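S.K.: I would like the atomic coordinates for the input below:
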Amino acid sequence: MSRIVYVNGKFLPEEDAKISVFDRGFLFADAVYEVSSVLNGKLIDNEGHMWRLKRSLDELEMQHPASAEEIETIQKTLIEKNGIEEGLVYLQVTRGAADRDFTYPANTKPSLVMFTQKKNLLESPQAKVGITVITSPDIRWQRRDIKTVSLLAASMAKMQAKAAGADDAWLVEDGFVTEGSSSNAYIVTQDGTVVTRHLGNEILAGITRKAALRLAEEEGIKIEERSFTVDEALAAAEAFVTSATTFVTPVVSIDGQKIGDGTPGPIAQKLRGIYMEEALKAS
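M.R.: Now for the predicted structure:
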């Protein structure tokens, strides 16, 4: 049976789903998105994703296609229709369709698209052994705090990592790590302090980042929200990333150099464990 997707008020088989060639998401990447994880058929941290969606839309002066409650109802319907027990729901909002012009068109109706993907989140092989990353120049635009669909630079970084035999890339600007290509980046210093870049226009305010830092604080782990250099990362006791679909995943090498002993570190493993425990309780 074909996967069911949502397009502007209709639930459709994916092969019947269509968007106008004049849609500004297609022409200008004039669109934002969110990805919510699903465990046991339930959305995880979805309230945070709805808050960030609202912020992204407001920052771009884009009309809201529906209320958070209406969007969540659609998400849950898709989960049910596609039988998703474990995976994700992707949603995208564009400014809508209009004749091509760089200025924002007046009175366009935003487009809302959603689909699901089945994915193994709990028993991720990468989480067990850790991932390897390379460093890559951060060539993205200067408003990374807005979750737009303009992901070509991130895709290029991931392809660079793949060509180097690594799993992912950490992006670097002025000598400092900003974030992963699709995740927030962390190191753990030799004294056990978790360090991650402070919020600002340079990085995305990760929903899982917020949860992970809260859990670390509750566990009595010292946290520093500040910039860190590649050299600091290479000298760290351990490293990890967070994102909506990878939760907390250890990083075991950077640019071919082992971090710590080259195996998942205890703090990353602990945070992953308690995050998953909390997520499963909520589901």
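S.K.: alpha carbons only for contacts and neighbour counts from here, please
M.R.: Fine.
S.K.: tell me the centre residue of the chain?
M.R.: When Cα atoms, centre = their mean is applied to the chain, the residue found nearest the centroid is residue 243 (4.7 Å).
S.K.: to compare against the first, here's another:
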Amino acid sequence: MSRIVYVNGEYLPEEEAKISVFDRGFLMADGVYEVTSVLEGRLVDFAGHMARLKRSLAELDMAMPVTDAELEAIHRRMVADNGIEEGLVYMQITRGAADRDFAYPEGATPSLVLFTQKKALIDSAAAKAGLRVATLPDLRWKRRDIKTVQLLAPSMAKMAAKAQGKDDAWMVDEDGFVTEGSSNNAYIVTKAGTIVTRHLSNDILHGITRKAVLSFAREAQMKVEERPFTVAEAQDAAEAFITSASSFVTPVVEIDGTALGDGAPGPVARRLREIYVAESRKAAV
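M.R.: Predicted coordinates for the structure are as follows:
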């Protein structure tokens, strides 16, 4: 049985889903997206994802195509129709279809698309073994705080890392500081036990999972510093990890061939993952 997807008011088998060839998401990457994780058939951090969606739309002067209540109802139906007990709901909003022009079209109707993916989020092989990452130059544009659909640069980074036999990439700015992973926020844990992650700015995505994890860390009396860190500092760290809606908290055990600690997932990352999963199960809606 094929997935049911949502396209502009219709719930369709994925084979029947269509978007105009003139949609600006296709022509210009003129669109934004969000990914909400699903645990036990319920939505995790949904309010946070919707708040970031509205911010992204506002930054691009793009209209919200439906009301908040309608968007939540669509998410819930997508979860139910596709039998998602554990997995992800992807949502994309574009400026809509219009004749090709760099100027924003007047009167275009935004396009709204949602689809689901079943995925084992809790019983994760990556979380058990840890990730090996390669560092690569950050080639993205300067508004990484907007969650746009223009993902070619991080896709290239991920493929370059895989070509080196690694699991993922950490991107590095022109000053030598790590910005974030190809599809996640990046952290290190110093030998003194401090969690370090880059501060919020236009240089990184304002991760919803990041916000929750840092809050849980502080509640657990862990020390947190939001500041840039270099590749060398990361390689000298006791441990490292990433966060995202699709991976929760996942340890990093190697950076550019240098093993961290004993080369196995560290205690801070493991504990934060336990806390995040437990709290998400309680708070999911």
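S.K.: looking at structure 1, which helix is longest?
M.R.: Longest helix in structure 1, counting residues (DSSP state H): helix 266-282.
S.K.: check the offset of it from the chain's centre.
M.R.: Mean-position distance between helix 266-282 of structure 1 and its chain equals 17 Å (Cα atoms, centre = their mean, to the nearest Å).
S.K.: that one - contacts with which helices or strands?
M.R.: With contacts taken as 3 or more Cα pairs under 8 Å, 6 or more residues apart in numbering; DSSP states H and E, helix 266-282 of structure 1 sits against helix 207-218, strand 238-243, strand 247-254.
S.K.: could the ones you listed go into TSV alongside distance to residue 45 of structure 1?
M.R.: Below are those laid out as TSV (distance: least, Cα to Cα, whole Å):
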stretch	distance to residue 45 of structure 1
helix 207-218	7
strand 238-243	11
strand 247-254	11
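S.K.: who wins for proximity to residue 77 of structure 1 among the ones you listed?
M.R.: Proximity to residue 77 of structure 1 (Cα to Cα) singles out helix 207-218 among these, at 22.7 Å.
S.K.: distance from the closest one to structure 2 after superposition?
M.R.: In the superposition against structure 2, helix 207-218 of structure 1 averages 0.3 Å from its aligned positions (mean Cα distance after the TM-score superposition for structure 1).
S.K.: tell me which residues in the longest helix of structure 1 are buried?
M.R.: 267, 268, 269, 271, 272, 274, 275, 276, 279 (16 or more other Cα atoms under 10 Å).
S.K.: give the aligned range of it in structure 2.
M.R.: Helix 266-282 of structure 1 lines up with residues 267-283 of structure 2 when matched by TM-score structural alignment.
S.K.: what about the matching stretch, how far off from structure 1?
M.R.: Counting by mean Cα distance after the TM-score superposition for structure 1, stretch 267-283 of structure 2 comes out at 0.7 Å.
S.K.: now residue 12 of structure 1, what's its secondary structure?
M.R.: Judged by DSSP: H, G, I helix; E, B strand; the rest coil, the three-state class of residue 12 of structure 1 is strand.
S.K.: surely it touches residue 18?
M.R.: No - the pair residue 12 of structure 1 / residue 18 is not scored as a contact, 9.5 Å apart, by Cα atoms under 8 Å.
S.K.: neighbour count for these two, which is higher?
M.R.: Comparing residue 12 of structure 1 with residue 18 by neighbour count (other Cα atoms under 10 Å), the higher total belongs to residue 12, at 15 against 11.
S.K.: trace the more buried one over to structure 2, please.
M.R.: Under TM-score structural alignment, residue 12 of structure 1 pairs with residue 12 in structure 2.
S.K.: which ones are touching that match?
M.R.: Residues near residue 12 of structure 2 by Cα atoms under 8 Å, 6 or more residues apart in numbering: 4, 5, 6.
S.K.: if we use 6 Å, what do you get?
M.R.: Neighbour list for residue 12 of structure 2: 4, 5 [criterion: Cα atoms under 6 Å, 6 or more residues apart in numbering].
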